[in-house]
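Q: fold the stuff below for me.
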Amino acid sequence: MAMISGKADDLIVGEAGAVEAAACLFHGFSDRSRLTIVQHLALGEHRVVDLTGHLGLAQSTVSRHLACLLDCGIVTVRAQGRASVYALAQPKATLELLAAAERLLGLTGDAVVLCPRYGNAARP
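A: Sure, this is the predicted structure:
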């Protein structure tokens, strides 16, 4: 499922299905709370109660975001007694993606934050 392949001067865009899948993946990371959950899970497994304490969000909100991440295949869940323990499904690849995003953000400077459509200026 290569979205883009080849050298920088010879990019070939892949099929529409691959682009759609990538858009769905990035949607999983698009919410600030989901991204924060992913960052916490990069540190190791967490229960919902742990995440609510770390994030200061309601349990229902954390559970809803975890369900989205689970549906996207970004996290896994296992039972531990009566609790559910969440972890990154692909920790190495997820950390590589987050590191690449940090590099890209460093290169774009304030452009993303100042974006009139999706940046801080667009928020009510």
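Q: going forward, measure contacts and count neighbours with C-alpha atoms only.
A: Noted.
Q: need the longest helix for this structure.
A: The helix that spans the most residues within the chain, counting by DSSP state H, is helix 91-108.
Q: distance between the helix or strand following it and the chain's centre?
A: Following helix 91-108 in sequence order, the next helix or strand is helix 111-114 (DSSP states H and E). Remark: helix 111-114 is offset 19 Å from the chain centroid, using Cα atoms, centre = their mean, to the nearest Å.
Q: which residues touch helix 111-114?
A: With contact meaning Cα atoms under 8 Å, 6 or more residues apart in numbering, helix 111-114 is reached by 105, 118-121.
Q: let's see this one next, to set against the first:
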Amino acid sequence: MAFSLDSWGDDSSSEALAPNVTLFRSLADTARLAILHHLAGGEAQPDELSDALGLADSTVSAHLSHLRGCGLVDLRIEGGASYYHLARPELLDLLISVELLLVATEGGGACCPHHALREVD
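A: A predicted model of the protein is given here:
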């Protein structure tokens, strides 16, 4: 899919925006976002992610599978061990842009209480 800044915003139909919505839905999960943030620092094995993020192995496995299916992470197998890493450098750019946007909007959540993260028991 070719992208040009000159054509940005020309088609704001639901059909044209569907891939964007799908991508942002994939990122709109605390565990998946934590995994991506961790992988932004370099590749990691699933058990390292589980330990670092305090998530169950099965949770990490499911989210890695989801992220891999979206083309956001990839893996390298060496000696029977799996090492996951960000699949595209553009993803790191996106994560950094989100952080900059949060700083610029003083956290963002204050203006969007409907979408603010709620604690789960």
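Q: among the contacts of helix 111-114 of the first structure, which one sits closest to Val19 of the first structure?
A: Taking Cα to Cα as the measure, Val19 of the first structure lies nearest Tyr118 of those, at 20.1 Å.
Q: how about the strands of the second structure, start to end?
A: Secondary structure of the second structure (DSSP state E): strands at 73-78, 81-86.
Q: mean per-residue distance, the last one to the first structure?
A: Strand 81-86 of the second structure: mean distance to aligned residues in the first structure after superposition is 1.1 Å, counting by mean Cα distance after the TM-score superposition for the first structure.
Q: how far off centre is that strand?
A: For strand 81-86 of the second structure, the distance to the chain centre is 15 Å (Cα atoms, centre = their mean).
Q: so that strand matches what in the first structure?
A: Alignment of strand 81-86 of the second structure against the first structure: residues 83-88, by TM-score structural alignment.
Q: any idea how far the aligned partner of His37 of the second structure in the first structure is from Ala16 of the first structure?
A: Superposed on the first structure with TM-score structural alignment, His37 of the second structure falls opposite Gln39. Using Cα to Cα, to the nearest Å, Gln39 of the first structure is found at 29 Å from Ala16 of the first structure.
Q: what about those two, which has more around it?
A: Gln39 (15 against 10; other Cα atoms under 10 Å).
Q: check contacts around the more buried one.
A: So Gln39 of the first structure contacts nothing (Cα under 8 Å, 6+ apart).
Q: for it, give its distance to His54 of the first structure.
A: Applying Cα to Cα, the value for Gln39 of the first structure to His54 of the first structure is 11 Å.
Q: what is the neighbour count of the closest residue to Leu88 of the first structure other than its chain neighbours?
A: In space, and not counting its chain neighbours, Leu88 of the first structure is closest to Val75: 4.3 Å by Cα to Cα, 6 or more residues apart in numbering. By other Cα under 10 Å, the residues close to Val75 of the first structure number 22.
Q: give me the nearest residue to the residue most central in space within the second structure, chain neighbours excluded.
A: The centroid of the second structure falls nearest to Leu27 when counting by Cα atoms, centre = their mean (4.0 Å). Spatial nearest neighbour of Leu27 of the second structure, excluding adjacent residues (Cα to Cα, 6+ apart): Leu33 at 5.9 Å.
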